[in-house]
Every structure is written in structure tokens, then in C-alpha cells.
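Engineer: Following is a predicted model, sequence given first.
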Amino acid sequence: MEESPIYQEILEKGAKKGKLQILTRQLSRRFGTISSQLQQQLQALSINQLDDLSDALFDFSEISDLAVWLQNQQ
């Protein structure tokens, strides 16, 4: 069962949701309210991109750094 594609997809969705929640909370704590546009862009990221963002976050000094980072991911 653990090897089934459906099971793997469910696990991936859960992992993505968890990573997204943590990153959103960290970004909100650091920069305040995150615009709905940026939130939508965050939701569109893959798990690997969310992992990359968790590292890049330490280099951001303002919310515009996030916007630039997101633009570069497209």
C-alpha cells in the first residue's frame, strides 16, 4: 500500500500543506501580513521549491525580497 501512487500523492499533499503552513507563519511573523497575491504564489510552489524557500528566507530583509524570489521561480 505504501508504494501505491495514490498513497504517495496523499503523503506529498500532506507534506506540502505542512511546509506551506510553517513558511507562511514564519513569513508573517517576520514581515507582517502576507498579501493574497503572494499567498497564491506560495501555494503554487512545489515541495522542493518550498524547501529552497525555507533556506532563502534567512537572506530576506523585507517582503519585496520574497516577491523577487518568487518571480525567479517561474
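Structural biologist: The structure has been received and is ready for your questions.
Engineer: Going by C-alpha atoms from here, please, whenever you check contacts or count neighbours.
Structural biologist: Noted.
Engineer: Could you tell me which residues within the longest helix seen in the chain count as buried?
Structural biologist: Looking only at the chain and at elements set by DSSP state H, the helix with the highest residue count is helix 5-31. For helix 5-31, the neighbour count (16 or more other CA atoms under 10 Å) marks Lys16, Lys19, Leu20, Leu23, Thr24, Leu27 as buried.
Engineer: here comes the other one, which I'd like you to weigh against the first:
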Amino acid sequence: MKESVIYKDIFQTGFERGLKQGIAKIIILFLTHCLGNIPEEIEAKIRSLSISKLDELADAQLDFTSLDDVMNWLSEY
């Protein structure tokens, strides 16, 4: 059976949304583990990032030593 263009678009959109949510959740878990509780406004900013920015944040977070580092990174992007 041939899939419709609409079905493919819905599937792709859902997949990307799920991927984005998963990446954001892992980043927030990692930051919480390393830095302690993360304020809701920072979590919201992280969740609003695109997949490519979340990938960049995943790399950058390895060098973070404080919440200030997170907030500075987010303010640049």
C-alpha cells in the first residue's frame, strides 16, 4: 500500500517532535545531575530549542560547571 504525502508529513512531524523532547529531557536530566535543580524558565528555554541547537547544547554542557554557564549559553542562542 502506498503511503500518502499527508501521512508521511504527520509521521515525520511526530517523529521530530518526539526526538526533540527526548533530547531535551536527557540534557535536563544530565544538567540536574551535575548542577542540581534547574529553574523552570531554563528548562522551558531548553525545550524550545531546535534539534540542531539541542545537539550543540549537548556538546557544550560537558564543559558547564554552574547554572551561569547554562544561562550564558542560552542567552547566546
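Structural biologist: It's in. This one's a predicted model, so the numbers in the text were calculated from it and none came from an experiment.
Engineer: quick one on the thing from earlier: average offset of the longest helix of the first structure relative to the second structure?
Structural biologist: Average distance between helix 5-31 of the first structure and its aligned residues in the second structure, after superposition and using mean CA distance after the TM-score superposition for the first structure, equals 0.6 Å.
Engineer: now that helix: which residue numbers in the second structure?
Structural biologist: Aligning helix 5-31 of the first structure against the second structure (TM-score structural alignment) gives residues 9-35.
Engineer: now that stretch, how far from the chain's geometric center?
Structural biologist: In terms of CA atoms, centre = their mean, to the nearest Å, the centre of stretch 9-35 of the second structure is found 5 Å from the chain centre.
Engineer: cool, stretch 29-44 of the second structure as well?
Structural biologist: The answer for stretch 29-44 of the second structure is 12 Å, by CA atoms, centre = their mean.
Engineer: Check which helices and strands the longest helix of the first structure is in contact with.
Structural biologist: Packing contacts for helix 5-31 of the first structure, counted by 3 or more CA pairs under 8 Å, 6 or more residues apart in numbering; DSSP states H and E, involve helix 36-43, helix 47-56.
Engineer: Which of the ones you listed sits closest to Ile63 of the first structure?
Structural biologist: helix 36-43 (9.6 Å; CA to CA).
Engineer: So what touches the closest one?
Structural biologist: Contacts to helix 36-43 of the first structure, defined as CA atoms under 8 Å, 6 or more residues apart in numbering, come from residues Leu20, Thr24, Leu50, Ala67, Leu70.
Engineer: Cheers, nothing more for now.
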